[in-house]
Each structure stands twice: as C-alpha cells, then as structure tokens.
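> Sequence and computational prediction follow.
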Amino acid sequence: MSIFRFPLLVWLGIGILIICLGIRQSFGIFMMPVSEFFGTGREFFSFAIALQNLLFGVFQPFVGMAADRFGAKRVVIGGSIAYGLGLYLTSIATEPSVLLFSLGALVGLGLSATSYVIILGAVAKVVPAEHAAKAFGLTTAAGSFGMFAVIPGAQYLLSDFGWQQAMMVFAALCSVMAAFGLFMNTAAKPDGQNQTTPVPEQTLKQALSEAFHHKGYWLIHAGFFVCGFHVMFIATHLPSYLADKHLPASSAAMALAYVGIFNIFGSYFWGVMGDRFNKRHVMCALYMMRTAVIGAFVMLPVTVDTAAIFGAAIGFCWLGTVPLTSGLVRQIFGARYLSTLYGLVFFTHQVGSFLGAWAGGRLYDITGSYDAIWYATVVLAFIAGILHLPINDKPIERNQLAVV
C-alpha cells in the first residue's frame, strides 16, 4: 500500500501529532522568559515540565482504555480541550504555583490524549496489519516534523509578542486538533479484512489478563523502558556532557537538531522494515545499532564533528522503536485494545525516561563524570536488543474465547 492511499484518518492523525508534539517540543525555549517573569529561577519551570512528563505517562493507560471503549474521536477532542485550557491558564497565570496545574497536570493530560498511543491505536483500526508498521512509522515521523514546523514560529512569537501571547496562540492551535478529531472515524474495517466472519468478543478485562500472562508482553515493556531511559538521558544531559568537554554551546544545539531531522527519516525507515521483516529481528537490529553508536561516541574523542555525527546516527534510531513496539503489540494482541495495551507499555517508557533524566544527574553528582551512565546506556541497549529475540510474536488465536 502506497502512503498516498492511507485512509484519511492516518493523515488527520499526522496533523494532530504535528501540532501536539510540536508545541510540546517548544517548551524548552519558554524556560528563561517564564522563569524571569515569575522570578522563580529555572528549577520551578523545570519541575513543572518534569511533572507534565510524569503525568503524561501516568494518565496514558487510563486514557488508552477510554479510547478503546468510547473511541479515539471523543478522547482526542477532550484531550485537545484539556491541552488548550492548560496553555491558556498558563498564559494568564499571575502566580507560579498555577503552572503545576496548568502546564503540568492539564497539559500532561492533553498530551496523553492526543499523542502517539491514541493516534496509533486509531490508525491500527483502519490500516491492514501488513501495512501497520509503515503507517505507524509515518505518524511517528510527524512528531519530529512538528519540532521544525512549530518551534521557529514559537521563537518568532516569543521575540515579537512575548511568552503569554505565544501560549495563547498555542491554545488556539489546540482547537485545530479538536477539529481534526471530529473526523476521526474508526468504524470502517481495514481493506481486505473479512467483515462477515464473526470475531469472538473480548472484554477489556480479558485483554489485560491475556497480555499480563504473555511473556512477550513483559519483554516488550522491558525494551521500551530502555528506550525511554536512552531518549531522556541523552536529551537532558547531552548539552552538559558536551560543555564538560569544552565544546561550544552551538555544538549541542546542532547535535539535537540532527537528532530531530534524522528521526523523521529513521521512524519511517524502521516502520517500513517492520512491515517487510520480522519485527523482533528489526527491533534487535535497532538496539544493536544504538549499542554501536553510543559505544563509539563514548570511546572516541568528543569533537564538534563527532557530536554532530552522533546526533545524526542516534536520531536515525531515536523513535524507530515506536512503530516497531506498537506494531508488535498490535500483531500479537490485535487492534481492539491497542490503545490500552500500548498505553501501559508507554507508561513503562515514561518510567524509563524519568530514571534516565534523574540517574544521569545523580551519578554525575556522585562521581563528577557522566562516564558510568554512558557505559550503562551501552549495556542496556545491548540487553534490550537480546530481549526481543525470544518474544513469541504469533497472533493469539481466540476462536474458543468465552464471552464474559
């Protein structure tokens, strides 16, 4: 199936992800103006963003269950409202404590209802299984594209109008996500799916029990935990690591820019590979690539050039795990409760993200160096690759399923 023949819902999902994740990726440039406005220093704003990410993960399984029960349309619309309200309340806040509720809790809830888990769950219901990973890769790439589509505009608004007005514009953009959500119809069956063969009904309780008793599901959790650990450690601590090596600040900005650029291509590439080859083997190859890339970066001299090459190489396998992980969950358990089951896996990813950011700083404070945590990321990448090999990825047969 050509990408141009994907159902309308896929393109609506891509539009939602560009806005949702584009706004989210821009929050870093608000740190200084917001901190200066409230006179709190940078730690308070950082804590609000950390709370946002933690709640993003905590809300995700429950929002996923709601999407599986009531449909993605209602969840996306509700999430867009929460997202927009959080941004608007942030723009008119006069006390910094408001940000914990607005930018932290409300935006965290909005993100969980408008980002990967919900969109991929909806896409899985309208795209044939043999093309799911490709579709997942394309929608995942949209998140990185959003970084380049939204951040320049955010910088312009900050410079010419101020951070409050920029937040208001972002809040208005959330209405576009809600409008896209109105047209997200998941009732149609994917092309080629037999609509006359009766499919045994399965309850959410049965789906959870089935997944929890499947060894492969927990191995998928473990792999995605490592992904979260890698992504947040590198995103949080790479600039400081390069500064410790006496590189200019521009080198860190360039490396992170390359991460975003090459992630666009990498996400789609790994998704296509997941359709053509065994997803377990492709996932193993991705983590082995991470092992080699991070290992080489740690052992070779750190220069402006190696930092840029590292950004491009790690970016190529940055979020390629998303279409493969969600694709594995869909392949094994089906599309019916994908938002719930993948939402739980995503929560594990966020736990890894939290620990990656925290452990990096903690070990640095103890040892005065990032070396230990870098080598730990190499070992974790290798282990994650091996963990995917024994996963039983055969679709579960439910012909004899008893309806409860």
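Nice, I can see it. Model, not experiment: these values are computed from the prediction. Numbering: from 1, shown residues only.
> Please make it C-alpha for all contacts and neighbour counts, starting now.
Will do.
> give me the number of residues near the closest residue to V10 other than its chain neighbours?
On the basis of C-alpha to C-alpha, 6 or more residues apart in numbering, the spatially nearest residue to V10 that is not a chain neighbour turns out to be V123, at 5.8 Å. Taking other C-alpha atoms under 10 Å as the criterion, the count of residues near V123 is 28.
> isn't V123 right next to L12, touching?
No. Counting by C-alpha atoms under 8 Å, V123 stays clear of L12, with 9.9 Å between them.
> on that earlier part again, the residue nearest to V10 is in what secondary structure piece?
In this structure, V123 is located in helix 116-124 according to DSSP states H and E.
> Second structure follows, compare the two:
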Amino acid sequence: MTQRAPSLSMVQVLIFGSLMVTLSMGIRHGFGLFNMPITSANGWGRETFALAIALQNLIWGFAQPVAGALADRYGPFKIMILGGFLYAVGLIGMALTNDPWLFHLAGGLSIGIGLAATTYSVVYGILGRNVSAEKRVWAMGVTAAAGSFGQFLMMPLEQGLITSFGANEALIYLGLMASLMIPIAFCLRETGFAPNQAGDQTIRQALNEAIGNRNFRFLMMGYFVCGFQVVFITVHLAPYLKDMALQYPDINGASVATTALALIGLFNVIGTYYAGVLGARYPKRFLLSAIYLSRSFAIAIFLLLPLSSISTYVFAAVMGVLWLSTIPLTNAIVAQIFGVKYLTMLSGVVFFSHQLGSFCGAYFGGYLYDLTGSYQIVWGIAMALGVFAGLINLPIREEPLQRPASA
C-alpha cells in the first residue's frame, strides 16, 4: 500500500499546526473566567452561562466528525478558514448581546463549529499525512503540548483583558485574535491535496467498521469521561473557589483561579509531550488507564485536604500533567488500528463522545449547583467516572485491523 508523498515538512506542520491549536484551545480555556462577570452583569444564573459552554462543547462534538469527513474528502484548508471566521464571529457576538438565546447562538453554535474546524482532529489529519508513522505519536504529543502552552499563555492574558477593559471588550479583543487562525490556515495548505485512494473503503464503510469495533467503543467511553472532567473544572473551578473563599480566607477566588488554570496549561505541556514520548514506547491503553485513575485520585485528595492557595496550585499542577495527555494517546490508537485514510473523521467521531462528556460536565456543574448550592455532587461524579474510564481502557487491543484484500 503506497501513500501520497507529503507536501508539507514535519517542521512546518508542527509549527503552524501548533499555532492553530494554541489559539483555538488557548482562547476557550479561559471561558471560565467570564462566568461570573457576565452572569453578574446580565442578571443571569450560572446555569445560563454554563448552558452556552455546554452547547458549545456539544455542537463541537456533533460538528467534528462532519468537519473531519469534509477535510478527508476535500482537504482541511477551507475547513480551517471557515472555522477561524466562525470562531471570531462567535466571540464578538458573545460580547454584543445580553439576550441569553443570542448568547447561546454565538458562544454555543458559532464557536462550537469554529472549534471543530480548527482543533486537534483536523490538525492531526494533516499531521498523519505528512509525518512518518514512527514519529506520529511523538508529533501528536508535541502539537498537544503546544495547545497546552496556549492555555498557559491565554489565562493571564484573558484575566488582564477582563480587568483592564471588562468582560465584553475582552471578548472582542479575543475575537480579533481568533481571526489570526485564517492566515495560519494558509501555512497549512497541502499543495495538490487529493483523498488517499489506497484501498476502496468508503467513508460509510470506515464509519461502520469503527463503530462496530469494541476497541473504538471503549475509547469513546473513556473519552466521554475525559470531556466531563476537564470541562467541569475549566468552567466551574473559578466560581467554586470564589464560593469557598468565604470559608477559607487564604483563597482569593479570582486570582487563585486564574493562576490555577494557567498552571493546568503550563503543566499540561509536560504531560502531553511525555504522553507522546511514552506512547511510542509502551502500550497506550495502560497509559490512558493510569491517567484516568490518577485524575480521580487527585480530585479526592484535593477535596479531602483543607483548601488553600497552595493545595489548589498543587492540584492544578497534577491535573495539568494529566489534562490533555489523553489526546495524543487516543488519536494514536485510532491511527494504529484503522490507519490514516479517514483519521480526521474517525478522530472526530471518538471526539464526539468527549464532547458529550463536556456538555454534561459544563451543564450539570451549573444545574446541580443552582439546585443544591454546592459542587460536591459533581466532584463525586467526576471521581467515579475516572475510575470507570481507567478500567474500560485496559482491555483495548492496539493491533492494526486486518481487512480483506478488497477493502
């Protein structure tokens, strides 16, 4: 089986793919900082803001397989251009409305589609076609680490914009920043792109093959948990710390939350990079299992110890190492089992499960808080799900799928 020669160098893919992911993932990482300023200014409950972020993640998940299939068929360039435009429009739209439905349309629908077209699945498809198989998981780890560094950079920047200009103007500035993804897309344009014609498997056949494969289903279940945990913490850690500041004077909700989320991004650089390094040497299913179980353990210790700024920073650093380290490992398993012909689409399908979890983590965090006045139930759910994900990844088989010669 022969593959088309790469049209982009590995260095070019890594630099500009990393910049794309840095912007798309970095900007969204700070949405939790806008929770209380926007809800307070508009007289909303936390559920309203949480629903917008939950819809964003759900739409991102729904749109990702579609964006992936279109990118596999027609090339990712046009998909990324559209994504950068919708991302910028969504951010500016969030700033210009105080109507909940329009806010959900901008922050949920527009940004959700924008994220589907500019994040890991699309970038990993480019990477899979232009980086050799032996360096693929490492390169995925490098790209994920870049997205993590973007989170670290964007947290203090977004908090600084909010402090200096207010939440609405900060969103407008972020919208202008998001528009930079459009010129970056030109740097990732693959010359002479044509769909890989190795074999005669169609998109429908590839999708049915993956859904019918138990390893793929196990990956989807584990990825659901990943989405629940990271988005719950991203959206609700800041308001949780502000609530706890009444009981623990050492906690200054806004500054501690900003530093904690920045630390998650910083230590995530380490976690995602070494996930790629270790994934090239050891069974990726064991690494995934260890990540999920370690998250549950870290949450339990965080809740059991007396809350302080130090305990929060240690928790953030530990969670940062475990944060997005699932991404290169999960996508590398997909590529290893099913090949790279439909990698963008299949990565999008498994990512859809991640976003179902993200929706639940964002929305039920706000819903259960408004219902009970506490986040304790959701923390407990996050821990239980981590144990489940740790166990469900263990039986995954990573061997390449053997297809009949006609397929």
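That came through fine. Everything numeric here is computed off the predicted structure, so don't read it as measured data.
> Output the residue interval of the second structure matched by the helix holding V123 of the first structure.
When helix 116-124 of the first structure is aligned against the second structure using TM-score structural alignment, it corresponds to residues 120-128.
> Once aligned, what mean separation remains between that stretch and the first structure?
Once the two models are superposed, stretch 120-128 of the second structure sits on average 1.5 Å from its counterpart in the first structure (mean C-alpha distance after the TM-score superposition for the first structure).
> Would you mind pulling the contact partners of that stretch?
By C-alpha atoms under 8 Å, 6 or more residues apart in numbering, the list of residues contacting stretch 120-128 of the second structure from outside reads 10, 13-14, 17, 21, 64, 67-68, 71-72, 76, 116, 136, 139-140, 144, 188, 340, 343-345, 347-348.
> before we move on, the earlier item: okay, and the common contacts of V123 and L12 of the first structure?
Contact criterion C-alpha under 8 Å, 6+ apart; no residue bridges V123 of the first structure and L12 by contacting each.
> Give the equivalent position in the first structure for L394 of the second structure.
Under the alignment by TM-score structural alignment, L394 of the second structure pairs with L389 in the first structure.
> And for the equivalent of V137 of the second structure over in the first structure, the neighbour number?
Alignment note (TM-score structural alignment): V137 of the second structure maps to A133 of the first structure. Burial measure for A133 of the first structure: 34 neighbouring residues, criterion other C-alpha under 10 Å.
> And A133 of the first structure, how far from A124 of the first structure?
Per C-alpha to C-alpha, to the nearest Å, A133 of the first structure is found 9 Å from A124 of the first structure.
> same for the longest helix belonging to the second structure, what does it pack against?
Identified as the longest helix of the second structure according to DSSP state H is helix 133-165. Contact here means 3 or more C-alpha pairs under 8 Å, 6 or more residues apart in numbering; DSSP states H and E; on that basis helix 133-165 of the second structure packs against helix 10-29, helix 120-130, helix 167-178, helix 253-279, helix 326-338.
> now the angle between helix 326-338 and the shortest one, please.
Comparing the axes of helix 120-130 of the second structure and helix 326-338 via axes from the mean of the first three to the mean of the last three C-alpha atoms, to 10 degrees yields an angle of 50 degrees.
> Double-check N98 of the second structure against S40; I have them as touching.
No. With the criterion set as C-alpha under 8 Å, N98 of the second structure and S40 do not qualify as a contacting pair; they are 11.3 Å apart.
> The two: which is more packed in?
Regarding N98 of the second structure and S40, a neighbour count based on other C-alpha under 10 Å identifies N98 as having more, with 16 against 12.
> residue contacts, that one?
N98 of the second structure makes contact with N42 under the criterion C-alpha under 8 Å, 6+ apart.
> tell me the secondary structure for it?
Using DSSP: H, G, I helix; E, B strand; the rest coil, the three-state assignment for N98 of the second structure comes out as coil.
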